[in-house]
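Visitor: This is the structure alone, sequence omitted:
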């Protein structure tokens, strides 16, 4: 009977974890490029009161084992990497990744000096007063210079910038096409290739670790990042003037919230019922 108390506790703890995940999903319903999570459960070990037995020579058939479970535990908190819908913004430095759930923009906090790369689906970029392309939190957007456009690899990654001057010419305008190529129009009226945005793919994107600020880190189970560019084979297409929305489905989250709440209530009821049974047992002494 005491086991039922502790089984109820494991159920309550598991449902609390599920509620934490649901609340986080709902709070990020408007977060750019956010990927919802889900919780999966598995049963704990079982107490075996009697082992299984096979048929014997006396004619009796076999017997199944007698086991009593000892509760539940969280098996995984999966990240749902399906792409969110694209929302039109019309802003030149807003990019949404289309047809590439495994693809990510490559960013670096120090511009790649340490070789530490991080990854994001948040395609809202900015230019600072030096023309550097950055995320909203100042991470540098990585890509390939004009000299390395045809050789996308980790060794050729550089922090991208749009120079205000080039060979004595002044920048007039710039645009970035669906292949991630940055074209700058200068005072001579000609368009020059400045660089190209890099993208990365992972064999197991679900294995990426969230680092906050819409950033992911590679992990031991995500696989080694494969670098390329938008529209390359196996990589997504960049849509300028669009932003990827969160893939949180509020209808699903609220339904799961109801299920989690009822499951939590049911587990707490199993504890109070077990307590009442123990109280009746104690009352036998009276």
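Guide: Nice, thanks for sending it over. These numbers were taken from a predicted model, which means no experiment stands behind them.

Visitor: Only C-alpha atoms from now on, for both contacts and neighbour counts.
Guide: Will do.

Visitor: neighbours of residue 103, just the number please.
Guide: Counted with other C-alpha atoms under 10 Å, the neighbours of residue 103 add up to 28.

Visitor: Against residue 92, how distant is it?
Guide: Distance of residue 103 to residue 92, computed by C-alpha to C-alpha, to the nearest Å: 20 Å.

Visitor: and what of residue 2?
Guide: For residue 2, the distance to residue 92 equals 64 Å [C-alpha to C-alpha].

Visitor: the more surrounded of these two?
Guide: Each of residue 2 and residue 92 has its neighbours counted (other C-alpha under 10 Å); residue 92 has more, 17 against 10.

Visitor: tell me the contacts of the residue lying closest to residue 79 once chain neighbours are set aside?
Guide: Once flanking residues are discounted, residue 79 sits nearest to residue 37: 4.4 Å by C-alpha to C-alpha, 6 or more residues apart in numbering. Under the criterion of C-alpha atoms under 8 Å, 6 or more residues apart in numbering, the neighbours of residue 37 are 21, 22, 25, 77, 78, 79, 80.

Visitor: same thing but at 7 Å, please
Guide: By C-alpha atoms under 7 Å, 6 or more residues apart in numbering, the residues touching residue 37 are 21, 25, 77, 78, 79, 80.

Visitor: Below is an additional structure, to be compared with the one above:
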């Protein structure tokens, strides 16, 4: 009879523990990346004699939550398997909550813990994502101008004005190029004159064409130097290659009879000034895309993910973070490779708490607690009856 009293007491204990888990799930229904927890129970006793029940453990619901758009480019969600890796005080923590932002020092950090979000190389090596040296794109000097179109043999002179290139300091250098027809004295020859904005000659050379109208051998390209004293910059000379085409090929520069109108034009092949970073985002493979003011892009890092053979080995530390009880069965890698899921930017994963299920579990816990309490009342009444009996 006394055992039935303790059996009822154990029932009240386990149902109250179950209600505690349910209430925590419900409280976190709007917590990004939160994984609901279910309790397991087991009976006590041996040799067929039951002595109540106890909580045997907890099981994390591994199902994915709903993906919600946030409009912030550095908010990330995992589609499929994997956890984000965050370094905090030298310890790796794992989360499905991808609320990340770059701090003032250029590090990608978790907004909840202020920990460092880890990137991953192809071999799974981990590193901090740091763009402190990438907020501006360093200048690159222009090295080549490419020409295409026709220099008409009936045209005395053709000018390409205001060609703009960059020197090694990222300064813009502007000059004009004038082509003078020498075919009256030397068939197929044109003088090339590079001039400053004020008309001062900076470089002079010759460009020759064959009888078929394509560039002659030796005229495929011309190397020029614009002196620093003449280009209006901070004292940096500029070396350029003028590319005109290939002998026998008519896709570049040509010299045919075309009346008095020439169509030759130039295209700047490379070079840029110093450009500022205007946007940072991640693609579905987790690669960080940096967009600069001139339209250039860089992809210096890839977000890292962790995969666990047994996710139940993870221990919840609060704030949506987990730590691994053991590093056995954990793999690090890049999204959209092998076992790892892909990344969706501008999004976070919502909690996977199912309110309908939690309410059902709540009713079961309540009824179970009431029933166990009633068992204790009955056992107590029977014990009182026994104590009051006479004879």
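Guide: Sure, I can see it. Since we're looking at a predicted model, the values are computed, not measured.

Visitor: Near the nearest residue to residue 2 of structure 1 once chain neighbours are set aside, how many other residues are there?
Guide: The shortest distance from residue 2 of structure 1 to any non-neighbouring residue, by C-alpha to C-alpha, 6+ apart, is to residue 274 (7.7 Å). When neighbours are counted by other C-alpha under 10 Å, residue 274 of structure 1 registers 18.

Visitor: where does the counterpart of residue 300 of structure 2 in structure 1 land in three-state SS?
Guide: Under the alignment defined by TM-score structural alignment, residue 300 of structure 2 is paired with residue 194 of structure 1. What DSSP: H, G, I helix; E, B strand; the rest coil gives for residue 194 of structure 1 is strand.

Visitor: Please work out how many residues are found near residue 194 of structure 1.
Guide: Neighbour count for residue 194 of structure 1, taken as other C-alpha under 10 Å: 22.

Visitor: Aligned against structure 2, show me the partner of residue 118 of structure 1.
Guide: In structure 2, residue 118 of structure 1 lines up with residue 93, judged by TM-score structural alignment.

Visitor: Could you tell me which residues make contact with residue 96 of structure 1?
Guide: 86, 123, 238, 239, 240, 242, 243, 244.

Visitor: Tell me which residue of structure 1 lines up with residue 283 of structure 2.
Guide: Counting by TM-score structural alignment, the partner of residue 283 of structure 2 is residue 177.

Visitor: Tell me the spacing between the closest residue to that match other than its chain neighbours and residue 66 of structure 1.
Guide: Spatial nearest neighbour of residue 177 of structure 1, chain neighbours left out: residue 240 (7.0 Å); criterion: C-alpha to C-alpha, 6+ apart. Going from residue 240 of structure 1 to residue 66 of structure 1 by C-alpha to C-alpha gives 62 Å.

Visitor: so what's residue 143 of structure 1 up against?
Guide: Taking C-alpha under 7 Å, 6+ apart, one finds 157, 158, 159, 160, 196, 197, 198 in contact with residue 143 of structure 1.

Visitor: can you tell me which of these are in strands?
Guide: Among the contacts of residue 143 of structure 1, DSSP state E puts 158, 159, 196, 197 in strands.

Visitor: matching residues in structure 2 for the longest helix belonging to structure 1?
Guide: For structure 1, the helix that runs over the most residues, judged by DSSP state H, is helix 250-283. Mapped onto structure 2 using TM-score structural alignment, helix 250-283 of structure 1 covers residues 355-388.

Visitor: and the residue opposite residue 235 of structure 1 in structure 2 once aligned, helix, strand or coil?
Guide: In structure 2, residue 235 of structure 1 lines up with residue 340, judged by TM-score structural alignment. What three-state DSSP gives for residue 340 of structure 2 is coil.

Visitor: And what about the alignment partner in structure 1 of residue 104 of structure 2, helix, strand or coil?
Guide: Counting by TM-score structural alignment, residue 104 of structure 2 corresponds to residue 129 in structure 1. What three-state DSSP gives for residue 129 of structure 1 is coil.

Visitor: Quick check: residue 129 of structure 1 vs residue 241 of structure 1, distance?
Guide: According to C-alpha to C-alpha, residue 129 of structure 1 and residue 241 of structure 1 sit 22 Å apart.
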